[in-house]
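K.L.:
predicted coordinates and the sequence they were generated for:
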Amino acid sequence: MLQQLRQRLDRVGRPFSSLLFSDALMLLAIMVGHIAMPWWVAHRGGAAHLAIFAVVGAVASVLTMLLLSPLGDRHAKGNLISVSLLVLAGQALLLALLASLDLYHLPLILLLQVLGAAATAVMTPASLSIVAELVSSERIADALALKKSAQAIGRLIGPVLGGALLAAAGTAPALWLHCALLLGAALLARRIPRQARPPGDQKSASWLSELRMGVLVKWKIPLERGWTLVNFVVCICFMPAVGMLLPLKVQSLHLSAAWLGACEAALSVGLLAGALGISAQIAHHIGRYPARLGGLLVQGAALALAGWLSQPHILVLMFFVVGVGLSLVQLVGQTHRLLAIPDDYRGRMTAVNMMTIQVANSLGPALAGIALLHFGVAEVYMAAGIGVLLCTAGYLLVPGYAQFLALDHDAVSNWYGRNYPELFQQPGIQRGGQGLSE
């Protein structure tokens, strides 16, 4: 297995390998923080503070993702990733100091959360879209699978470390570990090659013009518009179930923080299993389109069961199933979507994708928080899972979705640019192009 991994790393090249190791450590750090911060807020402030914490973080992510999205198409993405990780490490340092001094002050925590959201808004689209710059088009699918594997390993180890440290020593040590890991990820990110500024005459366009172009291009392509809208609705149901509702579910069962870490780790094991080959095999045998829909159906059913059942071991098992389903949704079709975008629009359009997810991540917890005023945690959890199941039908209505996923990688390369050339050549967007849906 190690020999096969070494061969895969050799095929994608040393520049991408540097990104890979930084990603793994970064996700490990983020998952430690993902365990420690909600637990701290829920313990000290209860469900109300936890809902505020989730909503403010999501709203900050939406705004910063929108406002900072042109950065990825203006500057070298390696530099953006490195600087963003340093900012996140600084934010984690301040949070660790607050916890060490036992200073729980929600407004200050929210302010630091906004700072972290801004850094993440710069880093995330750059980290995803840089893949197409570091490897050749025929290696992108393998590179993305390796990237998801590295992230899944970080997601797997992070909750175990965070949950164990949180249960044994408390919030402050867990946050100090969070800080140290982010600093390590920032140091590794310095090895990512500093590419030249992305192609295209980006300096000639104003910042607001670039923002407008990125959003309107996405809206004018029927396939992208439908894909984004359905993702948005699905995420409204999915995000609270794997976010704010999970620590509340664990606490409602009178379980320790170690079980919260176990659920997060199980989710990561499922993601890792999918990234290491299960997703590719399923997609190969039944096709990309059925694989994506099946992944969503599996997630919805598992989340509904997680809300209904009260046995902790079954809860952990359901999160493993969710992880496998999530790997199908994330890995199958992601390569196509990235390759279809012209090079000098990848940063902005990827940022719009992330922004819509963050909008859903703000609406989802807000709606869940309102529901918790009238219903129990189990009922709200079950509703979220059923919502994912019902929303899956929306993909059946996306124009040209199945046909697009059936294309091979050569055919899908710059597909948007070829089918909608006027959208990527004019400073303003006047009309749509010809595509699968028309």
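P.N.:
Sure, I can see it. Numbering: from 1, shown residues only.
K.L.:
alpha carbons only for contacts and neighbour counts from here, please
P.N.:
Noted.
K.L.:
how about stretch 155-172: buried residues?
P.N.:
Within stretch 155-172, the residues scored as buried using 16 or more other C-alpha atoms under 10 Å are 155-167, 170-172.
K.L.:
and Thr171, what does it touch?
P.N.:
When contacts are counted by C-alpha atoms under 8 Å, 6 or more residues apart in numbering, Thr171 is found next to Ala36, Met37, Trp40, Ala99.
K.L.:
redo that, cut-off 7 Å
P.N.:
Ala36, Trp40, Ala99 (C-alpha atoms under 7 Å, 6 or more residues apart in numbering).
K.L.:
could you dump the residues you listed to CSV with secondary structure, neighbour count and distance to Lys249?
P.N.:
Output for these, formatted as CSV (DSSP: H, G, I helix; E, B strand; the rest coil; neighbours: other C-alpha atoms under 10 Å; distance: C-alpha to C-alpha, whole Å):
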residue, secondary structure, neighbour count, distance to Lys249
Ala36, helix, 26, 16
Trp40, helix, 18, 15
Ala99, helix, 20, 24
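K.L.:
closest to Ala189 among these?
P.N.:
Ala36 (24.2 Å; C-alpha to C-alpha).
K.L.:
ok, back up a step: quick one: which of the buried residues of stretch 155-172 sit in helices?
P.N.:
155-167, 171-172 (DSSP state H).
K.L.:
could you work out the most separated pair of the residues you listed?
P.N.:
So, those by C-alpha to C-alpha: farthest apart are Leu156 and Ala172, at 21.0 Å.
K.L.:
show me which pair in the buried residues of stretch 155-172 is furthest apart.
P.N.:
Checked with C-alpha to C-alpha, the buried residues of stretch 155-172 reach their widest spread between Leu156 and Ala172, with 21.0 Å between them.
K.L.:
the residue nearest the centre of the chain is in what secondary structure piece?
P.N.:
Nearest to the geometric centre of the chain sits Met354, at 7.4 Å (C-alpha atoms, centre = their mean). Using DSSP states H and E, Met354 maps to helix 346-372.
K.L.:
so which elements touch that helix?
P.N.:
helix 14-68, helix 71-74, helix 106-129, helix 207-220, helix 222-242, helix 377-391 (3 or more C-alpha pairs under 7 Å, 6 or more residues apart in numbering; DSSP states H and E).
K.L.:
any idea which of these gets closest to His409?
P.N.:
Checking the helices and strands packed on helix 346-372 against His409 by C-alpha to C-alpha gives helix 106-129 as the closest, at 16.3 Å.
K.L.:
got a list of contacts for that closest one?
P.N.:
Here helix 106-129 has contacts from 53, 56-57, 60-61, 64-65, 68, 72, 77, 80-81, 84, 87-88, 91, 346-347, 350-351, using C-alpha under 7 Å, 6+ apart.
K.L.:
next up, a structure to set beside the first:
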Amino acid sequence: MTLADQSAGVVTDGARLLLRHPPYLYYIVSRSFSRFASQIAAVAVGWQIYDLTGSAFQLGMVGLAQFVPMLALVFVAGHIADRYDRRRVVQICQLLQGLTAILLAWGTYAGWITVPQIFVALVLIGAATAFEAPAGSALLPGVVPEGHLQKATALSTGVFQVAMICGPALGGIAYALSPSTPYVLMAAFWLIGGLLNSAIKLAREVAVKDPPSLRTLFAGVGFVRSNPAILGTISLDLFAVLLGGATALLPIYARDILQTGPWGLGLMRAAPAVGALLTTVVLTRYSINRRVGMRMFQAVIIFGLATAVFAVSQWLWLSVAALAVLGAADTVSVVIRFSLVQLATPDDMRGRVGAVNYLFINTSNQLGQFESGVTAALFGTVPAALIGGLGTVAIALLWMRLFPTLRNVERLE
């Protein structure tokens, strides 16, 4: 069989999964529109804030304005995802985000928008995202046929990687046309995503019947603490991303170490997403069916080693290759981790457990960039990236000993 035949077979497998299961088709298209809108927002809002203020501090506040409501609302959002119809929760969040984008488009086009008003809009978008994320992740197992969660997760991850690659470029092109254009696109994408959610049909719905209380609100934390496999999985991701955040240092590598300029920076930023996308294409056809716990640890170790290679590389081609391997290994880890957590969690707990997972992921991403910046300032850029990569390997080896239950997971069932 030729490489073209194999590629066609992979695409056919993915298309067959979508076409045979309309609920998954509606789900993935709806979530993809949301992801594209979020990526467009990251470019458009950042550029507009800097254009209006010229302040690096105000630019840094863009991320904080979305992170704080997520941090404040995540446990409530997880409880809501388990208590009410998850499709409607996601739909309401997307509609709210779409209406907020319409206001941003109108204010930008008419010229009355101010910086404080943009930050209020960001807080609203961040709050909606805090509710959308756990409800959306908890919804996935209910829209795929039994036994296909791993492939569905891989395919969803691949589509989201496309959004991460193409979304910022689309936002930049739209902003070049006019500052209000990206907001129009965001509004259209979120509103279309919300409408598609209404077409999702579930075989059954599960909702928490207990009255709201602090116990039910934080039940996800208790469930994670009492389940070694889930605790090990979520905490491994937290520390691995926290230490392995070398991508935050890419501008320094591009300018001062590899001396490639903006084009090299763009190439390096795209490399992890390209590696991840290629890996998801493979995983949509070939599932990991044996020793999945060990495979996850191996993927994290490869992630750390690839980070270390990138840290000491003096050649652009080697740096790009290392970043592509890093993205590929991270995708294997993500697919196994997400599938394991979802399958090990009862359906009526998935929203609250997903909220804990979402909190860990976002905290590690934010703090990982901070950690990389601090260690680079203290020890230098190359030592900081190298320490992060080797630290990720050490964490994976330590977690293998601390969580033997996770290490010995044989299959995703």
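P.N.:
Thanks, I have the structure now. Because the structure is a prediction, the values reported are computed rather than measured.
K.L.:
and the counterpart of the residue nearest to the centre of structure 1 in structure 2, what does it touch?
P.N.:
Met354 of structure 1 maps onto Tyr358 of structure 2 when the alignment is built from TM-score structural alignment. Counting by C-alpha under 7 Å, 6+ apart, Tyr358 of structure 2 makes contact with Pro134.
K.L.:
likewise Tyr50 of structure 2?
P.N.:
Here Tyr50 of structure 2 is in contact with Leu59 (criterion: C-alpha under 7 Å, 6+ apart).
K.L.:
and it, how far from Arg269 of structure 2?
P.N.:
21 Å (C-alpha to C-alpha, to the nearest Å).
K.L.:
now do Ala355 of structure 2
P.N.:
For Ala355 of structure 2 relative to Arg269 of structure 2 (C-alpha to C-alpha), the value is 28 Å.
K.L.:
those two: which is more packed in?
P.N.:
Ala355 (30 against 19; other C-alpha atoms under 10 Å).
K.L.:
quick check: the more buried one touching Phe75?
P.N.:
Yes. Using C-alpha atoms under 7 Å, Ala355 of structure 2 is in contact with Phe75, at 6.1 Å.
K.L.:
about what we covered before: between the buried residues of stretch 155-172 of structure 1, which sits nearest Leu181 of structure 1?
P.N.:
Of these, the one sitting nearest to Leu181 of structure 1 (C-alpha to C-alpha) turns out to be Gly158, at 9.9 Å.
K.L.:
any idea what the closest one aligns with in structure 2?
P.N.:
Using TM-score structural alignment, Gly158 of structure 1 lines up with Gly167 in structure 2.
K.L.:
which residues does that match contact?
P.N.:
Phe36, Gln39, Ile40 are the contacts of Gly167 of structure 2 under C-alpha under 7 Å, 6+ apart.
K.L.:
pick out whichever of those sits closest to Asn197 of structure 2.
P.N.:
Out of those, the member with the shortest distance to Asn197 of structure 2 (by C-alpha to C-alpha) is Phe36, at 16.1 Å.
K.L.:
buried ones in stretch 202-214 of structure 2?
P.N.:
Ala207, Val208.
K.L.:
need the residues that contact that stretch.
P.N.:
Asp82, Arg83, Tyr84, Gly142, Val143, Asp347, Asp348.
K.L.:
which two among those residues are spaced furthest apart?
P.N.:
Those two in these that are separated most widely, counting by C-alpha to C-alpha, are Arg83 and Val143, at 18.1 Å.
K.L.:
so where do the helices sit in the stretch 201-350 of structure 2?
P.N.:
Assigned by DSSP state H, counting those that start in this stretch, the helices in the stretch 201-350 of structure 2 fall at 214-217, 219-226, 228-243, 250-252, 262-283, 292-312, 316-344, 350-379.
K.L.:
tell me how many other residues crowd Glu146 of structure 2.
P.N.:
There are 9 residues near Glu146 of structure 2, going by other C-alpha under 10 Å.
K.L.:
ok, now Ala393 of structure 1?
P.N.:
Neighbour tally, Ala393 of structure 1, other C-alpha under 10 Å: 14.
K.L.:
and stretch 118-137 of structure 1, which residues are buried?
P.N.:
For stretch 118-137 of structure 1, by 16+ other C-alpha under 10 Å, it's 118-132, 134-135, 137.
K.L.:
off-centre distance for it?
P.N.:
12 Å (C-alpha atoms, centre = their mean, to the nearest Å).
K.L.:
what's it aligned against in structure 2?
P.N.:
So stretch 118-137 of structure 1 is aligned with residues 127-146, judged by TM-score structural alignment.
K.L.:
who's in contact with the counterpart of Val388 of structure 1 in structure 2?
P.N.:
Under the alignment (TM-score structural alignment), Val388 of structure 1 pairs with Thr392 in structure 2. Listed by C-alpha under 7 Å, 6+ apart, the contact partners of Thr392 of structure 2 are Ala240, Leu243, Gly244, Ile301, Gly304.
K.L.:
next, count neighbours for the closest residue to Pro240 of structure 1 other than its chain neighbours.
P.N.:
Closest residue to Pro240 of structure 1 apart from its sequence neighbours, by C-alpha to C-alpha, 6 or more residues apart in numbering: Pro365 at 5.3 Å. Counted with other C-alpha under 10 Å, residues neighbouring Pro365 of structure 1 total 27.
K.L.:
let me see the contact set for Pro365 of structure 1.
P.N.:
Counting by C-alpha under 7 Å, 6+ apart, the residues that Pro365 of structure 1 touches are Ala51, Ala54, Val55, Pro240, Met244.
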